[in-house]
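J.: Dropping the sequence and predicted coords here.
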Amino acid sequence: MTDCAPTAAARAERRARLLAAAAISLRDLGDVLTPLAARFAERGHELYLVGGSVRDAVLGRLGNDLDFTTDARPDVVSEILGDWAEAIWTAGIEFGTVSAVKDGQTVEITTYRADQYDGVSRNPQVTFGDSLDGDLIRRDFRVNAMAVRLLADGSQEFYDPLDGMADLLAGVIDTPASPETSFDDDPLRMLRGVRFVSQLGFSLSPRTQEAIAAMAGEIERITAERVQVELDKLICGEHPIDALDLLVETGLADRILPEVPGMKLTIDEHHQHKDVYQHSLTVLQQAIDLETGGPDPVLRWAALLHDIGKPATRRHEDGGGVSFHHHEVVGAKMARKRLRALKFSKARVDDVSQLVFLHLRFHGYGEGRWTDSAVRRYVTDAGPLLDRLHKLVRADCTTRNRRRARKLQETYDDLERRIVELQAAEDLDRVRPDLDGNAIMELLGLPPGPEVGAAWKHLKELRLDVGPMERAEAEAALLKWWAERS
């Protein structure tokens, strides 16, 4: 049997190649890094690039946010940055962090830490440390516990006392100390570990995954706001399907996103060998494949949650069938409730829940051509979400029957063509009544008030039903409605 595992020589070669590439990417930032290192050296202090910045430099994905650590205390760091940075802020100074901006780079410099945790919250008792080793061992994962010392002459020294490079080469997420100790100190690290699976494409070490499964309940010590941030980063990563599976397998999802594992209970209505959970992950992946530009969190959340109403609406029909009537209505309410509990913004909650609510409406189109009125309402109800709704509906086609899949896509192509035609003729993106509020008040002799609003709403509904009207037609229709109402 051939052993396909990389040899020690191959691993060493790859390690050297990655470090060389990282050194080059850091030298490209020499105009920022070298003067900064020189300023620290002049004051007798060390400066290290550290954590995710080193990891990303090695992986060739270094961004514009740079993390540093130093033996200098925060007040000294502020002095050193004083006339060097374009802007400084000290909101995190009580935690030893001073941030600044220089030449488009955001730098965050934190004094060595040697914190103690109380085992109840995730808030440490902040204690400044005296050594880089002590600072690195308290970090979340070994791949984030590497450092590069920056010297005044522009040279660099790679420092890896915990062998984080071995984990990086293996694509593994593991903790510096025991995972139980690490997660007891800060349970958010469990969710961060799963998030790195999504962002980096790595896997959890067996001991790390086992510890998360055993300690999943500890995540409830973490505020909803912090959980929300991690979940948003997770779903916007390059490998969110793998990460979501881990959330479910470890039991974290039961604590923070229970509607997702809850979908495992429901076999889909086509009686295929998949459940609604697997269907939803497939829809998420297909929605991602339809994205243009960067990750679209609204589309991704809607794709993941679009069928969460199915377990609550499952009904066994005569003849052995299964139905989920009105699951889109129930699902929209459930999505709104969960996203609110996670403290998402009102705009995010509204957008995702509206997409969940609308995702099934298209399926009535194939039963007979919609009237222009139905198409107008589809566009109007989607509003600025129309492009995302197009993608969600297309992604929701997961049938293995190629003929049926092709027919669904062709039917939606037809709907999109009609939308384009009506948009060109009627400016559907800005559907408004043919008379504005002032014209309504003048015609009916009304002062501002709820009756004007009712008249405006009636005219908008009429506009959706029959399309644009001449002013005289609109006035006649309004007068007729007013007479009947009176």
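T.: Done, it's in. What you see is a predicted model, and the numbers here were worked out from it, not measured in a lab.

J.: use CA for all of it now, contacts and neighbours both
T.: OK.

J.: What segments of the stretch 1-150 of the chain are helices?
T.: Chain-ordered helices for the stretch 1-150 of the chain, with DSSP state H, counting those that start in this stretch as the definition, fall at 8-27, 30-42, 52-59, 74-81, 132-137.

J.: Run through the neighbouring helices and strands of the longest one.
T.: Right, helix 8-27. Counting contacts by 3 or more CA pairs under 8 Å, 6 or more residues apart in numbering; DSSP states H and E, helix 8-27 packs against helix 52-59, helix 164-170.

J.: circling back: let's have the helices of the stretch 1-150 of the chain in a markdown table, adding mean neighbour count and distance to F202.
T.: Below are the helices of the stretch 1-150 of the chain laid out as a markdown table (neighbours: other CA atoms under 10 Å; distance: least, CA to CA, whole Å):
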| stretch | mean neighbour count | distance to F202 |
| --- | --- | --- |
| helix 8-27 | 15 | 17 |
| helix 30-42 | 18 | 29 |
| helix 52-59 | 21 | 12 |
| helix 74-81 | 18 | 34 |
| helix 132-137 | 20 | 21 |
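
J.: Quick one, which of those gets closest to P384.
T.: Go through the helices of the stretch 1-150 of the chain one by one with CA to CA and the one that ends up closest to P384 is helix 52-59, at 35.5 Å.

J.: Which strands or helices does that closest one pack on?
T.: By 3+ CA pairs under 8 Å, 6+ apart, helix 52-59 packs against helix 8-27, strand 65-70.

J.: now for the ones you listed, which one comes closest to D414?
T.: Of the helices and strands packed on helix 52-59, nearest to D414 by CA to CA is strand 65-70, at 45.7 Å.

J.: Would you mind getting the angle between that closest one and helix 30-42?
T.: Regarding strand 65-70 and helix 30-42, their directions subtend 20 degrees when assessed with axes from the mean of the first three to the mean of the last three CA atoms, to 10 degrees.

J.: can the helices and strands packed on helix 52-59 go into TSV with extra columns for distance to F357?
T.: Converted to TSV, these look like this (distance: least, CA to CA, whole Å):
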stretch	distance to F357
helix 8-27	47
strand 65-70	38
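
J.: With distance to N401 as added columns, please give the helices of the stretch 1-150 of the chain in CSV.
T.: What follows is the helices of the stretch 1-150 of the chain, written out as CSV (distance: least, CA to CA, whole Å):
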stretch, distance to N401
helix 8-27, 45
helix 30-42, 57
helix 52-59, 41
helix 74-81, 63
helix 132-137, 53
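
J.: Presented hereafter is structure B, for comparison with structure A:
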Amino acid sequence: MRVSPVADELGRRFAAAGFELHLVGGSVRDALLGRLGDDLDFCTDAHPDDTLRVVTGWAEAIWETGREFGTIGVMRRGLRIEITTFRAESYDGVSRNPLVEYGTNLYDDLSRRDFTINAMAVSLPGHEFTDPFGGVTDLAAKVIRTPDAPERSFGDDPLRMLRAARFAAQLRFAVEPATLAAMNAMAPDLDRITAERVRDEFVKLLSGADPVTGLRLLVDTGLADRFLPELAGLKLEIDEHAQHKDVYEHTLTVVANAVRLERADGWPADFVLRMAALMHDIGKPATKAVTGDGRVSFHHHEVVGARLTRARMKAMKFPKDVTGQVTHLVALHLRFYGYGRGEWTDSAVRRYVADAGELLPRLHKLTRSDCTTRNRRKAAALAADYDALEDRISRIAAEEDLARVRPDLDGNAIMELLGVPPGPIVGRAWKHLKELRLEHGPLDRDAAEAELRRWAAAEGITAD
């Protein structure tokens, strides 16, 4: 394995300079699980300046972006390596970022780590294994537990509560009772953590192998209420007079379905799809209404849901492009329903494809994931309807370039035919021609020019 020679080389260099070096944390955990990747974490008693002297001339690349936290990054033979000075960081109970202090020994460094499964080390180049808190035992038992008392551990860094849920989602592990109780009691402490750090942990959780387990932990402990209160808000009261689907359980099922469909098609974890699945019904609590016959409706919940999704993702500091993609999927997730009644024209299909744009493959999976009915006949009918829609999209796409629906005349042709300069008139004409393209399909050049002249005359624009 190529990790061993590189790690041993690095260990010998540190030893020659009089310093310790240990493979540590997630790297040891993943090695024991048989899933060690190309990212390696080391700790050392060397300070950053000392580390730089040791790796200079050996590393193929060096970066110092984590220097203020005691970390120097290097690249060697395709391995991305981070070397961090023994840590003794903590929070002061008020600030939103850690107070970084250097430690002096391996034991103290390991005792400061989040969980026992991440508090193991292998010395280099001697390969001595250190596990003072029973990490191997917990790894075998698939248990998440803190090395120190969980109250102290979470007091040092409240983000660790969210990390516990994240590791549960990634590894399919269970949180042991004392740690779980501390998460319940200390959930409000998460407010001390910046939105960006919470967001990054949440992305890792939702992208995990079993995000539903992590999401349930967030809701059950009250952690979700600190940054995503809409999730617990999906637990709508159900009474015998106004029956409706359990929106919370339905949502978790939709997320699980999306994960299953990703894997079936060989997709990597797709955060945008999974977040859309999580948020697709977020507008239901605000739009719930009970009709005179006792039925429950959620009219326009996709519109309200899209607005709430945008606001929540903005508060969590997501990039605008990611927020826009998720929000658009939420807004479109109901568009398919009604297709099976035979009301869709080719024009409606074109608009479906055009409105989804590059998100169409994700919209396909989101819509299919949203079918959670236990009625097998209804589920089979919905699946058949969507199969028919996808086949119809493929047929029309074979005849037309649906991926890039554009007017049959471009802006230059519009300006030439109407004799107008660039400006609002060109934009309005372009939009009109695009609507015609969506409604009727491709027009030949003569028909497109005739339609443009008809539009211009109706608008009072004299064409040359």
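T.: Sure thing, it's come through. Note that the structure is a prediction, hence the values are computed from the model and not measured.

J.: Switch the helices and strands packed on helix 8-27 of the first structure over to CSV; also include distance to A91 of the first structure.
T.: Listed next are those as CSV, based on distance: least, CA to CA, whole Å:
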stretch, distance to A91 of the first structure
helix 52-59, 21
helix 164-170, 30
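
J.: R471 of the first structure: which of the ones you listed is closest?
T.: R471 of the first structure lies closest, by CA to CA, to one member of those: helix 52-59, at 62.2 Å.

J.: picking that back up, L284 of the first structure: which of the helices and strands packed on helix 8-27 of the first structure is closest?
T.: Across those, L284 of the first structure has its closest neighbour in helix 52-59 (26.3 Å, CA to CA).

J.: Taking strand 65-70 as reference, get the angle to the closest one.
T.: 120 degrees.

J.: what's the mean distance for helix 52-59 of the first structure versus the second structure?
T.: For helix 52-59 of the first structure, the mean distance from the matching residues in the second structure following superposition reads 0.7 Å, by mean CA distance after the TM-score superposition for the first structure.

J.: whereabouts in the second structure does that helix align?
T.: Counting by TM-score structural alignment, helix 52-59 of the first structure lines up with residues 26-33 of the second structure.

J.: How about stretch 445-462 of the first structure?
T.: Alignment of stretch 445-462 of the first structure against the second structure: residues 419-436, by TM-score structural alignment.

J.: and R340 of the first structure, which of the helices and strands packed on helix 8-27 of the first structure is closest to it?
T.: That would be helix 52-59 among these, by CA to CA, at 30.1 Å.

J.: Run through who's touching the match of helix 52-59 of the first structure.
T.: Stretch 26-33 of the second structure has contacts (CA atoms under 8 Å, 6 or more residues apart in numbering) with 36-37, 39-41, 117-118, 120-122, 139.

J.: Just give me the residue closest to the centre of the first structure.
T.: Using CA atoms, centre = their mean, the residue of the first structure that lies closest to the mean C-alpha position is D232, 2.9 Å off.

J.: So the equivalent of K233 of the first structure over in the second structure versus V259 of the second structure, what's the distance?
T.: Per TM-score structural alignment, the equivalent position to K233 of the first structure in the second structure is K204. K204 of the second structure sits 14 Å away from V259 of the second structure when distances are taken as CA to CA, to the nearest Å.

J.: now G93 of the second structure
T.: When CA to CA is applied, the distance between G93 of the second structure and V259 of the second structure equals 38 Å.

J.: can you pull out the strands in the first structure?
T.: If DSSP state E is used as the criterion, the strands of the first structure fall at 47-50, 65-70, 87-89, 97-102, 105-111, 147-150, 156-159, 172-173, 203-204, 315-316, 322-323.

J.: Make CSV out of the ones you listed and add mean neighbour count and distance to L443 of the first structure.
T.: As requested, the strands of the first structure are exported to CSV (neighbours: other CA under 10 Å; distance: least, CA to CA, whole Å):
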stretch, mean neighbour count, distance to L443 of the first structure
strand 47-50, 25, 71
strand 65-70, 21, 60
strand 87-89, 15, 58
strand 97-102, 20, 59
strand 105-111, 22, 60
strand 147-150, 24, 75
strand 156-159, 16, 79
strand 172-173, 24, 70
strand 203-204, 20, 69
strand 315-316, 12, 52
strand 322-323, 16, 50
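
J.: Go through the ones you listed and name the closest to D275 of the first structure.
T.: Checking the strands of the first structure against D275 of the first structure by CA to CA gives strand 322-323 as the closest, at 12.5 Å.

J.: Which part of the second structure matches the closest one?
T.: The alignment of strand 322-323 of the first structure onto the second structure (TM-score structural alignment) spans residues 296-297.

J.: circling back to that earlier point, excluding its backbone neighbours, what's nearest the match of K233 of the first structure?
T.: Taking CA to CA, 6 or more residues apart in numbering, and ignoring the residues beside it in sequence, K204 of the second structure has R166 as its nearest neighbour in space, at 6.5 Å.

J.: Aligned counterpart of that neighbour in the first structure, please.
T.: By TM-score structural alignment, R166 of the second structure lines up with R195 in the first structure.

J.: What is the neighbour count of that match?
T.: Each residue near R195 of the first structure was counted by other CA atoms under 10 Å, and the total is 28.

J.: Mean per-residue distance, the match of strand 322-323 of the first structure versus the first structure.
T.: Average distance, stretch 296-297 of the second structure versus aligned residues of the first structure after superposition (mean CA distance after the TM-score superposition for the first structure): 0.5 Å.

J.: so how far is that stretch off the chain centroid?
T.: Taking the mean of its C-alpha atoms, stretch 296-297 of the second structure sits 30 Å from the chain's own mean (CA atoms, centre = their mean, to the nearest Å).

J.: before we move on, back to that, right, and the helices of the stretch 1-150 of the first structure - which one's nearest E470 of the first structure?
T.: Distance to E470 of the first structure, taken as CA to CA, is lowest for helix 52-59 among the helices of the stretch 1-150 of the first structure, at 61.5 Å.
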